[in-house]
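Engineer: coordinates only, sequence not included:
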């Protein structure tokens, strides 16, 4: 606020001194307008990023729903197979009884014999058709079961990979325990949460020395895991932003803070920038109440969300 007052005073003084000072003031006005335009562009980009994140979450839920549906189809096929096999066994028994009866029939009752033979022929055809159907069901059941086993194996491997990733991150960030940093695995993702007291000064988006050390450690882990999508979210409390004119509100502040973390992460050449996404959530995703200083402190944070890519799972489900 102090800088804003000084700047206003300097501009007023310049306007009173000469026509050259008025030109400087005009240039400053132009730069201010450009900054406001950039701010609006950042806000629009932030909305697009939030939309992409929501689509990714929906895609993950859709994949799980497809897997559940596939399991249900497999179970139904298994029941159908058992029922058809039971019917086939009964038909084979009936066929044997008819064949025995036909063999014991006296030559004097040839009419009855011909009827039995005709019935036997019909039973043979029905038996062959049912056997073909049973074979097809059995083959389809085996194929579906194999696909389900493969999908379950991939999901289990992915869960194991996430667990190992969490353990690696926890070990790498062990030195920051008690400094507002947590590592958690939930919903098929790993969350690294850092409170702003570790990263930023009040109203600032410049990462401090200690906070940068923590982000650099995260970057090392990401470099060793190139198949992980990374979403960096900036969060604030509900107090209105009262900083410089360079940004206008908590949306801008949270976005700039997320972007600052991205810049540090991509300094590690092993981190693929295509895997990184920055998003500002402002005050609208709190994890604690804003009615206490402790709650506000927890809400002012950066969340680094690590998600395994689902391309291979999607491809397998589409092939079924």
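Structural biologist: That came in fine, so what should we check first? Owing to the predicted nature of the structure, the values given are computational and were not obtained by experimental measurement.

Engineer: going forward, measure contacts and count neighbours with C-alpha atoms only.
Structural biologist: Will do.

Engineer: what are the ranges of the helices in the stretch 1-150 of the chain?
Structural biologist: 2-17, 19-104, 110-172 (DSSP state H, counting those that start in this stretch).

Engineer: out of these, which is closest to residue 229?
Structural biologist: Proximity to residue 229, assessed across the helices of the stretch 1-150 of the chain by C-alpha to C-alpha, is greatest for helix 19-104 (10.4 Å).

Engineer: relative to its centroid, which residue of the protein is most remote?
Structural biologist: residue 108 (79.7 Å; C-alpha atoms, centre = their mean).

Engineer: ok, now which ones touch that one?
Structural biologist: With contact set as C-alpha atoms under 8 Å, 6 or more residues apart in numbering, residue 108 has no partners.

Engineer: make a markdown table from the helices of the stretch 1-150 of the chain and add distance to residue 197 and mean neighbour count to it.
Structural biologist: Below are the helices of the stretch 1-150 of the chain laid out as a markdown table (distance: least, C-alpha to C-alpha, whole Å; neighbours: other C-alpha atoms under 10 Å):
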| stretch | distance to residue 197 | mean neighbour count |
| --- | --- | --- |
| helix 2-17 | 23 | 12 |
| helix 19-104 | 24 | 14 |
| helix 110-172 | 19 | 15 |
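
Engineer: identify the residues contacting residue 262.
Structural biologist: 232, 276-278.

Engineer: nearest to residue 220, of those?
Structural biologist: Once C-alpha to C-alpha is applied, the member of these that ends up nearest residue 220 is residue 276, at 14.1 Å.

Engineer: wait, that closest one touches residue 233, no?
Structural biologist: No - counting by C-alpha atoms under 8 Å, residue 276 does not reach residue 233; the two are 10.8 Å apart.

Engineer: between the two, which has more neighbouring residues?
Structural biologist: residue 233 (24 against 19; other C-alpha atoms under 10 Å).

Engineer: am I right that the more buried one falls within a strand?
Structural biologist: Yes - counting by DSSP: H, G, I helix; E, B strand; the rest coil, residue 233 is found in a strand.

Engineer: and here is the other one:
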């Protein structure tokens, strides 16, 4: 009887110790996830500020390009008018010269008057020619700047198209299997459906999704001038979690972070190039409240943007 009590007491002690260890691990995991969640929310605010600034700079670029074209057309018109005016003035000078030659036998007073008029006309012509040369120089500078801007815009567009092709070639095995690649507003969007990456309500990336992300990371490693943004998106069905992930905001952030961590396993990718952000349910692809519509909205988007520093430098120079 005493032996049975000892065994019962020993078993209770083992169960108690195991429970303590599990609770400690749970608390440590919860604290770590809470800290990461707060950091990612701060990253989200930084991302939104950076995105707003980039949009402003791009709008400034488009406005600058439009204004430069308008100024170029106006300068060309003024230049043609100036040339016509100079031609007319030169004709007047020639006429005065002829009149002076015809009056060589006339009175000295008439000749002096004619000489004064001729001198004034020549001075006016020289002044206009100086202005014309300055206008031509300014026109050449504006035209060179416009050509430079157009060339860089063309290079950026070609870079986007080349990047899109590289991404599609690298992920060809995943096309029509939960992954799409498209170009929009000078950026390449790699959209991965939830079924390719995660189980419902989870943020651990499935093996097949990990393989797709590793293939993509190889392309990104070979294109160091590309900035990377990872966005997590959910549907509008509320999530009521009790742990570190309590709602759709938390879930979208954790999924974006999980994808980012897999991409940065490639040591050739500088983590400074990547921003991870959660968008929750607020940027849906489909407004439908159907199962199909909500499935479309549950996705992770990897947005690839060419470096615009060279374009922004041209804007600042103007």
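Structural biologist: The structure has been received and is ready for your questions. Only a predicted model underlies this, so the values are computations on that prediction, with no experimental measurement involved.

Engineer: what does the TM-score come to for these two?
Structural biologist: Aligned and superposed, the two chains score 0.88 in TM-score terms (TM-score structural alignment, normalised by the length of structure 2); 303 aligned residues with a C-alpha RMSD of 2.5 Å.

Engineer: quick one: the residue farthest from the centre of structure 1 and residue 114 of structure 1, what's the gap?
Structural biologist: Here residue 108 of structure 1 is placed at a distance of 12 Å from residue 114 of structure 1 (C-alpha to C-alpha, to the nearest Å).

Engineer: counterpart of residue 303 of structure 2 in structure 1?
Structural biologist: Under the alignment (TM-score structural alignment), residue 303 of structure 2 maps onto residue 305 of structure 1.

Engineer: residue 236 of structure 2 matches what in structure 1?
Structural biologist: Using TM-score structural alignment, residue 236 of structure 2 sits opposite residue 238 in structure 1.

Engineer: distance check, its match against residue 251 of structure 1.
Structural biologist: 11 Å.

Engineer: might one say that residue 158 of structure 1 is in contact with residue 308?
Structural biologist: Yes - using C-alpha under 8 Å, residue 158 of structure 1 is in contact with residue 308, at 7.4 Å.

Engineer: residues shared between the contacts of the two?
Structural biologist: By C-alpha under 8 Å, 6+ apart, no residue touches both residue 158 of structure 1 and residue 308.

Engineer: just tell me what residue 66 of structure 2 corresponds to in structure 1.
Structural biologist: Taking TM-score structural alignment for the superposition, residue 66 of structure 2 sits opposite residue 68 in structure 1.

Engineer: distance-wise, check that match relative to residue 278 of structure 1.
Structural biologist: In terms of C-alpha to C-alpha, residue 68 of structure 1 sits 32 Å off from residue 278 of structure 1.

Engineer: next one: residue 10 of structure 1
Structural biologist: 36 Å.

Engineer: what do you get for residue 146 of structure 1?
Structural biologist: Taking C-alpha to C-alpha, one finds residue 146 of structure 1 at 39 Å from residue 278 of structure 1.

Engineer: same thing with residue 290 of structure 1?
Structural biologist: For residue 290 of structure 1, the distance to residue 278 of structure 1 - C-alpha to C-alpha - is 24 Å.

Engineer: more neighbours, those two?
Structural biologist: residue 278 (24 against 17).

Engineer: and the more buried one, that one's in a helix?
Structural biologist: No - assignment of residue 278 of structure 1 by three-state DSSP gives strand, placing it outside any helix.

Engineer: which residues touch it?
Structural biologist: 46, 49, 231-233, 255, 258-259, 262.

Engineer: if you set the cut-off to 6 Å instead, what comes out?
Structural biologist: Each residue near residue 278 of structure 1 by C-alpha atoms under 6 Å, 6 or more residues apart in numbering is listed here: 232, 258-259.

Engineer: map it onto structure 2.
Structural biologist: Using TM-score structural alignment, residue 278 of structure 1 lines up with residue 276 in structure 2.

Engineer: how far away is the closest residue in space to its match that isn't next to it in sequence from residue 86 of structure 2?
Structural biologist: Excluding the flanking residues, the one nearest residue 276 of structure 2 by C-alpha to C-alpha, 6 or more residues apart in numbering is residue 230, at 4.7 Å. In this structure, residue 230 of structure 2 and residue 86 of structure 2 are 62 Å apart, going by C-alpha to C-alpha.

Engineer: repeat that for residue 296 of structure 2.
Structural biologist: Using C-alpha to C-alpha, one obtains 68 Å as the distance from residue 296 of structure 2 to residue 86 of structure 2.

Engineer: what does residue 229 of structure 2 give?
Structural biologist: From residue 229 of structure 2 to residue 86 of structure 2 the distance is 58 Å (C-alpha to C-alpha).

Engineer: residue 182 of structure 1: what secondary structure?
Structural biologist: Under three-state DSSP, residue 182 of structure 1 comes out as strand.

Engineer: which residue in structure 2 aligns with it?
Structural biologist: Matched by TM-score structural alignment, residue 182 of structure 1 corresponds to residue 180 in structure 2.

Engineer: same question, residue 142 of structure 1
Structural biologist: Checking TM-score structural alignment: residue 142 of structure 1 goes with residue 140.

Engineer: A strand includes residue 290 of structure 1, no?
Structural biologist: No - using three-state DSSP, the secondary structure at residue 290 of structure 1 is coil, not a strand.

Engineer: residue contacts, it?
Structural biologist: Taking C-alpha under 6 Å, 6+ apart, we find residue 290 of structure 1 in contact with residue 296.

Engineer: try it again at 8 Å.
Structural biologist: 237-238, 296, 299.
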